[in-house]
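1. here you go, sequence then predicted model.
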Amino acid sequence: MLHEARQPSPAILVTHILAFTNDYKGSIGFVVRDSAGRCFLDKGKTCAGQSALEREAKAIKWAMKNAVENNF
């Protein structure tokens, strides 16, 4: 039996985090816009249990907190 070869999906380059959601279960999702201008809700998790967008948001939050504390 022959199987049709599938092309891998192109990587999505997220250019903007538009908003984030946090439901009553503590599940975090991000409304994002990709490089093609499409908006979608990302809830993808990595094997570490944290999405790349969550890590990015935490890094941005840390940088903003650090800037405020240091009067930048």
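-> Yes, it's here.

2. going by C-alpha atoms from here, please, whenever you check contacts or count neighbours.
-> Noted.

3. count of neighbours near Ala57?
-> For Ala57, the count of nearby residues is 15 (other C-alpha atoms under 10 Å).

4. for comparison:
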Amino acid sequence: MTNHRKIVLDYLMEETPFTVKQSFVDRIQEINEGYDEVPEEVIDSYRELNEYEVWEIIRKIACEGKRQNSN
């Protein structure tokens, strides 16, 4: 069974430059709009997530961004 949360989280962790404020929002928008740069697997997995799972991913990304920028 595919772990949709892991696919989306891994993609966002890898593709989000945490030093740019708007970057995370841009990555989510790219997934939502199905940009060509986003792998199909990520787009499909994101569509399978429920609201709770999306908020959990956002929380994890926010914590990582805070950790990286706390210096």
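-> Sure thing, it's come through. Being a predicted model, the structure only gives us computed values, none of them experimental.

5. fetch the TM-score of the aligned pair.
-> TM-score of the superposed chains, computed with TM-score structural alignment, normalised by the length of the second structure, equals 0.40; 49 aligned residues with a C-alpha RMSD of 3.8 Å.

6. and the helices in the first structure?
-> Taking DSSP state H to define them, one finds helices in the first structure at 52-69.

7. how about Cys41 of the second structure, what does it touch?
-> Actually, residue 41 of the second structure is Glu rather than Cys. Going by C-alpha atoms under 8 Å, 6 or more residues apart in numbering, Glu41 of the second structure touches Ile7.

8. buried residues in the helix or strand where it lies?
-> For Glu41 of the second structure, the element it lies in under DSSP states H and E is helix 40-48. By 16 or more other C-alpha atoms under 10 Å, the buried positions in helix 40-48 of the second structure come out as Val42, Ile43, Ser45, Tyr46.

9. just the buried positions in the helix or strand following that helix, please.
-> Sequence order places helix 51-68 as the next helix or strand after helix 40-48 of the second structure, per DSSP H and E. In terms of neighbour count (16+ other C-alpha under 10 Å), helix 51-68 of the second structure has its buried residues at Val54, Ile57, Ile58, Ile61, Gly65.
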